[in-house]
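Participant: Pasting a predicted model and its sequence here:
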Amino acid sequence: MHPLLLVVIIFTISLSFVTLATVRMILTMKGFQYSAAALSILEVIINILGLGLVLDNLANIQNLLAYAFGFAAGIVVGSKIEDKLSLGYVTANVISQDNSGRLAVQLREKGYGVTDWEANGYEGKRSSLQILMPKKQEVKLYRTVKELDPNAFVVAYDAKTIYGGFWIRAMKKRQEV
């Protein structure tokens, strides 16, 4: 086999392995254990093939480098795929200096489920809002909040378990239609 072709194959195998590993981990974290388990079979086969090629040709440093660079590229590609998949839900906490409740009303009018309450900040009264949404809507929410209240503070995190409330009722209504 031509040495350059071997480098390309090793790079591609390593990239594929790490991309699959990243996607598998995301699936596991989002509760898709069976899909993750099925993906892991392919992941292991690809990894063993790639390592075998590197170990059989260990004298050629370019093969080891191809595996290492493929590994690094796989992390980037896997992360990009995760961004595109946008699985699960996100909870965003929004803190607004405007404690009139206007931001909560505007976000509800745009279809967001918002729980709000008055909070105390360093410089006085604030409006604190908690918003649960599908991860696919996260960037849109950031843009909407910035448009409605450019000075708002926003922090978001993944929501793994959801029980009761606005979202459960909304999902039941969608299933009935």
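Facilitator: Ah, there it is.
Participant: contacts and neighbour counts: CA atoms only from here.
Facilitator: Noted.
Participant: quick one: contacts for the nearest residue to residue 152 once chain neighbours are set aside?
Facilitator: The shortest distance from residue 152 to any non-neighbouring residue, by CA to CA, 6 or more residues apart in numbering, is to residue 96 (4.7 Å). With contact set as CA atoms under 8 Å, 6 or more residues apart in numbering, residue 96 has these partners: 103, 126, 127, 128, 149, 151, 152, 153.
Participant: out of these, who has the most neighbours?
Facilitator: Compared across the contacts of residue 96, residue 128 has the highest neighbour count, 26 neighbours, by other CA atoms under 10 Å.
Participant: tell me which element the nearest residue to residue 99 once chain neighbours are set aside is part of?
Facilitator: Leaving aside its sequence neighbours, residue 99 sits nearest to residue 127 (CA to CA, 6+ apart; 4.4 Å). Under the criterion of DSSP states H and E, residue 127 resides in strand 124-134.
Participant: Show me the contact partners of that strand.
Facilitator: Under CA under 8 Å, 6+ apart, the answer for strand 124-134 is 86-101, 104, 112-120, 167.
Participant: Residue 92 looks like it's in a strand, true?
Facilitator: Yes: using DSSP: H, G, I helix; E, B strand; the rest coil, the assignment for residue 92 is a strand.
Participant: The structure to be compared is supplied as follows:
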Amino acid sequence: MLGIVLFILVVQVAYVSISTLRLIIMMKGNRSLASLISFVEVFIYILGLSAVLANMDTWYNLVVYCLGFAIGVYTGSLIEEKMAMGYIMVQVTTRRDDSDMAPKLRKEGFGVTAWSAEGLAGERLVLNVLTKRSRQRELLQKVQEIDPQAFVISFEPKTFVGGFWVKRVQ
């Protein structure tokens, strides 16, 4: 009895974690790897579902199946966060036009494009910084050290054309 409950839980956590990763890998454009992962995903899904259907006589098997789904979503998101696949674009707007943020970030190995802009309260310096997602926390920490008042927006670019980063990205 305990064995089947643990089996259902483990299989469901594995299934949903793999499903989350497959979706992320597919969204990053790696269709071949996502297809291979989907084979394993469906196999694990059928194992879990058949265990629940074969043991429908106890209500807690269904509850454990649902609990496994929830834990799997959480686990999958943690795994994805640790993998930190892909790149991010961070746009930093700072108050100081004479800011030394761009050269400091370049010195740390970040690619930076900077230009002057006009905000509500006057002149601003805008920086676009493209970096690997694995360095996102480091970048945000460096920006905060240089200018705690900086306005920061980040997003994931999908397409790269031109610029010195193209060779690194591909």
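Facilitator: That came through, no problem. If you're wondering where the values come from, they're calculated on a predicted model, not measured in any experiment.
Participant: care to give me the TM-score?
Facilitator: Superposed pair, TM-score by TM-score structural alignment, normalised by the length of the second structure: 0.95. Supporting alignment: 170 aligned residues with a CA RMSD of 1.5 Å.
Participant: rewinding a little: next, work out how far apart the residue nearest to residue 152 of the first structure and residue 10 of the first structure are.
Facilitator: 51 Å (CA to CA, to the nearest Å).
Participant: quick one, helices of the second structure?
Facilitator: 2-27, 31-54, 59-83, 101-107, 136-146, 165-169 (DSSP state H).
Participant: so which of those comes closest to residue 155 of the second structure?
Facilitator: helix 136-146 (10.8 Å; CA to CA).
Participant: The closest one maps to which residues in the first structure?
Facilitator: Alignment of helix 136-146 of the second structure against the first structure: residues 138-148, by TM-score structural alignment.
Participant: The matching stretch vs the second structure, average offset?
Facilitator: Once fitted to the second structure, stretch 138-148 of the first structure is off its aligned match by 0.6 Å on average (mean CA distance after the TM-score superposition for the first structure).
Participant: what about that stretch, distance to the chain center?
Facilitator: A distance of 18 Å separates the centroid of the chain from that of stretch 138-148 of the first structure, by CA atoms, centre = their mean, to the nearest Å.
Participant: likewise stretch 145-161 of the first structure?
Facilitator: Taking CA atoms, centre = their mean, the mean C-alpha location of stretch 145-161 of the first structure is offset from the chain mean by 16 Å.
Participant: For that stretch, buried residues please.
Facilitator: The neighbour-count check on stretch 145-161 of the first structure (16 or more other CA atoms under 10 Å) flags 145, 149, 152, 154, 158, 159 as buried.
Participant: ok, the third one to residue 70 of the first structure distance?
Facilitator: Which is residue 152 of the first structure. 41 Å.
Participant: circling back: in the second structure, which of the contacts of residue 96 of the first structure still touch?
Facilitator: Using both residues aligned by TM-score structural alignment, their matches' CA atoms under 8 Å, the second structure keeps these contacts from the contacts of residue 96 of the first structure: 126, 127, 128, 149, 151, 152, 153.
Participant: Identify the residues contacting the fifth one.
Facilitator: Shown here is residue 151 of the first structure, whose contacts under the criterion CA under 8 Å, 6+ apart are 96, 97.
Participant: what about 10 Å?
Facilitator: For residue 151 of the first structure, the contacting residues are 95, 96, 97, 98, 145, by CA atoms under 10 Å, 6 or more residues apart in numbering.
Participant: counterpart of residue 114 of the first structure in the second structure?
Facilitator: Checking TM-score structural alignment: residue 114 of the first structure goes with residue 112.
Participant: Residue 66 of the first structure and residue 8 touch, don't they?
Facilitator: Yes: counting by CA atoms under 10 Å, residue 66 of the first structure touches residue 8, with 7.3 Å between them.
Participant: joint contacts of the two?
Facilitator: In contact with both residue 66 of the first structure and residue 8: residue 14, using CA under 10 Å, 6+ apart.
Participant: who's more crowded, the two?
Facilitator: Neighbour count, other CA under 10 Å: between residue 66 of the first structure and residue 8, residue 66 has more, with 22 against 15.
Participant: ok, now which ones touch the aligned partner of the more buried one in the second structure?
Facilitator: Under the alignment (TM-score structural alignment), residue 66 of the first structure pairs with residue 64 of the second structure. The contact partners of residue 64 of the second structure, by CA under 10 Å, 6+ apart, come to 5, 6, 7, 8, 9, 10, 12, 52, 70.
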